[in-house]
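Colleague: Sequence and predicted model, in that order:
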Amino acid sequence: MNSKLSFYLRIMAGLFGLFFGAGCSPTSESIKMKGSDTEVNLAVNLAEKFTKQDPDFNIAISGGGSGLGITSLLNGQADIANSSRPLSAEEIEQFKQKKIAIRTVVFAEDATAFIVHRDLPLEEIDLETLGKVLSGQLRNWSEITSVNLPINIYGRQSSSGTHSFVKKKLAIEFSTAAKEMTGNAQIIEGVKADRSGIGYVGAGYVAHDPHAVQYIKILKIKETKAGAAVSPVDPGAIKQRLYFFQRPLYQYVLSSSWEKVAPFIQFEKGAIGQSVIEAHGYYLIN
């Protein structure tokens, strides 16, 4: 898949949903998958490979955030919810109240990357400083770099699993001035065009986009000011669990849909599915 087509598929998946497979027929299986924008590009490519192998399957995919995917399960509008975070206590209770049984699949691992414009003189950042930047305590890059520019934050809306993940890991509230973008692609585009921008995206998402990395930098993260700087696109560091913002990627499946979904889950865990996961910058479960 060329880069232009890949970008088009990511945008279409996030905004309108994509449909893979043969036309609906009495013998075909239809799966609806919604949720995490971090996972949507990977899901698109897995579905594309899977439906070539088994054309009797139809897989409709859309993004919109982990929260949207989970809500879609609760409302009977999806078979699979892609999520970059675990279920909240409130969501677990909602499933219990509605007597909806689900199965949890952990199919890959991702690392959240923090990106800045390529011209910003910053290569690494420690957790304390990063928290101050994203919470709005630091408002100008001159406080930590040699340039005098106001800090512009490109983030996600509260329904995003990545938004929730970063907030919890840093124990912060995001600055009210942060721009709420609809997905990874929009954050990347924002930072590419803004010398003072900083944003957070799935490392697998940005690492698989060679065009994006010409205009942005992925910051290395230090847990303390004196600590070692670790990159989210370093497979060795991820395997050793050295990166602070690495996390599992979930798929929540309706138990009532499990029988028809199982072949796709098995494909993800098979040789072809695993190679697709690695090829797109994500990590296999250790």
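Modeller: Nice, thanks for sending it over. Numbering: from 1, shown residues only.
Colleague: When you work out contacts or count neighbours from here on, use the C-alpha atoms and nothing else.
Modeller: Will do.
Colleague: Show me what stretch 44-51 is in contact with.
Modeller: Residues outside stretch 44-51 that contact it (C-alpha atoms under 8 Å, 6 or more residues apart in numbering): 9-10, 13, 18, 20-21, 57-59, 61, 264, 267-268, 273, 276-277.
Colleague: Among those residues, which one sits closest to Val133?
Modeller: Using C-alpha to C-alpha, Arg10 comes nearest to Val133 of the contacts of stretch 44-51, at 28.7 Å.
Colleague: Could you double-check that the closest one sits in contact with Asn41?
Modeller: Yes - taking contacts as C-alpha atoms under 8 Å, Arg10 lies within contact range of Asn41: 5.5 Å.
Colleague: Can you name the residues that contact Leu18?
Modeller: By C-alpha under 8 Å, 6+ apart, the residues touching Leu18 are 9, 12, 44, 59-62.
Colleague: Mind checking which of these are buried?
Modeller: 9, 44, 59-62 (16 or more other C-alpha atoms under 10 Å).
Colleague: ok, second structure coming up, stack it against the first:
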Amino acid sequence: MKEVSVPGETVYVEVEKELSVIIEIDGSSTVFPISVAAAEIFRETHPDVQIPVGISGTGGGMKRFGVGETAISNASRPMKDKEAAVAAENGVEFTELTVAFDGLSVVVNKSNDWVECLTTEELNLIWDEGSTVNNWNQVRSSFPDVEMNLYGPGTDSGTFDYFTDEINGDEGRTRSDYTPSEDDNVLVMGVAGDKGSMGYFGYAYYVENKDKIKVVEIDGGTGCIAPSEATINDSSYSPLSRPLFIYVNNGELARPEVYEFVKFYLENGSMLAGEGGYVGLPQSMYDDGLAAIAKYK
């Protein structure tokens, strides 16, 4: 209520508060850099739209998304059936959109001068449930007697789900005596500060920290291959290449600002993937996404 002076009387006029428009995003730390880039660039022309982007891991983000707490959920794996069931129970209808390709990167300390490549069998030996490997010379006799310390995503992470499925044969199957975090920057710091370390996370975090950590080539049966834009794009970096997603609440898509943001995200998908440190999709895949959201315009 605002007081307005009028000769001979005082008049009170209702004044509508200026509200900030918010598009809340949460979920995968892997997809985080892409969504942050999208939010920052979008806000250059839409400064009244607030777009907070959180990191709670793919699973943590899905928990919030499924009960309608967020408009968009970043995900480094597809939504699970049980997560879709929770969304359905809460009346949350959604659209899955692929936004980039990633090459999950296995890394070691920069001073590690003995390992250049590991086979998927050796990764399984190290990371499988019940593994007692705690020294590099247990992986290969030619490796030195150096204590091995492991760093990896927590159980709410889509990266954790993907890695354990591909390397250990079952999603969630892993040794438990490693240092976990949903924040990949924490894992980077752990590996960078520990000579005997090994960790894994999304390609963007390796690219951003090449001066601190060293990537390990992976032999999935066809020879040693390092993650790069080319090997991720042609899937020769196997089996650790994967798509990245955002999930959008269809009810939120009916809001003009959400629709415009998601449209911007897809129209600039390749550029945003590059800004985030990942590999863009073929344009036809972004066009498919734009067609999927067009009915909410």
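Modeller: Cool, the structure landed. Quick caveat, the model's predicted, so the values are computed rather than measured.
Colleague: Overlay them and tell me the TM-score.
Modeller: Put the two chains on top of each other and the TM-score (TM-score structural alignment, normalised by the length of the first structure) is 0.84; 255 aligned residues with a C-alpha RMSD of 1.7 Å.
Colleague: Can you redo the buried ones among the contacts of Leu18 of the first structure as TSV, where the extra columns are distance to Phe50 of the first structure and secondary structure?
Modeller: Listed next are those as TSV, based on distance: C-alpha to C-alpha, whole Å; DSSP: H, G, I helix; E, B strand; the rest coil:
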residue	distance to Phe50 of the first structure	secondary structure
Leu9	16	helix
Val44	10	helix
Ile59	9	strand
Ala60	13	strand
Ile61	13	strand
Ser62	17	strand
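Colleague: In those residues, find the pair that's most separated.
Modeller: Across these, the longest distance by C-alpha to C-alpha is 14.1 Å; it joins Leu9 and Ile59.
Colleague: any idea what Ile51 of the second structure aligns with in the first structure?
Modeller: By TM-score structural alignment, Ile51 of the second structure lines up with Ile59 in the first structure.
Colleague: in terms of contact, does Ser146 of the first structure touch Pro121 like I think?
Modeller: Yes - in this structure Ser146 of the first structure lies within contact range of Pro121 using C-alpha under 8 Å: 7.1 Å.
Colleague: now the end-to-end length of stretch 82-102 of the first structure.
Modeller: From its first residue to its last, stretch 82-102 of the first structure covers 13 Å (C-alpha to C-alpha, to the nearest Å).
Colleague: Only the buried residues of that stretch, if you could.
Modeller: Neighbour counts over stretch 82-102 of the first structure (16+ other C-alpha under 10 Å) mark 82-87, 95, 100, 102 as buried.
Colleague: residue boundaries of the helices in the first structure?
Modeller: Along the first structure, counting by DSSP state H, helices occupy 3-15, 37-53, 66-74, 89-97, 127-135, 161-170, 184-192, 203-207, 235-239, 258-269, 271-279.
Colleague: of the ones you listed, which approaches Asp110 of the first structure most closely?
Modeller: Smallest distance to Asp110 of the first structure across these (C-alpha to C-alpha): 6.5 Å, for helix 203-207.
Colleague: Work out the gap between that closest one and the centre of the chain.
Modeller: 9 Å (C-alpha atoms, centre = their mean, to the nearest Å).
Colleague: contact partners of it?
Modeller: 38, 41, 110-113, 184, 188, 212-213, 232-233, 280-282.
Colleague: switch the cut-off to 6 Å
Modeller: 111-113, 281-282 (C-alpha atoms under 6 Å, 6 or more residues apart in numbering).
Colleague: Pick the one among those closest to Thr162 of the first structure.
Modeller: Thr162 of the first structure has its nearest neighbour among the contacts of helix 203-207 of the first structure in Thr112, at 7.6 Å by C-alpha to C-alpha.
Colleague: Which of Ser146 and Pro121 of the first structure has more residues huddled nearby?
Modeller: Taking neighbours as other C-alpha atoms under 10 Å, Ser146 of the first structure and Pro121 compare with Pro121 leading, 14 against 11.
Colleague: quick one: that one from Ile216 of the first structure, how far?
Modeller: Between Pro121 of the first structure and Ile216 of the first structure the computed distance is 12 Å (C-alpha to C-alpha).
Colleague: just Glu48 of the first structure next, same as before
Modeller: Using C-alpha to C-alpha, one gets 29 Å for the distance from Glu48 of the first structure to Ile216 of the first structure.
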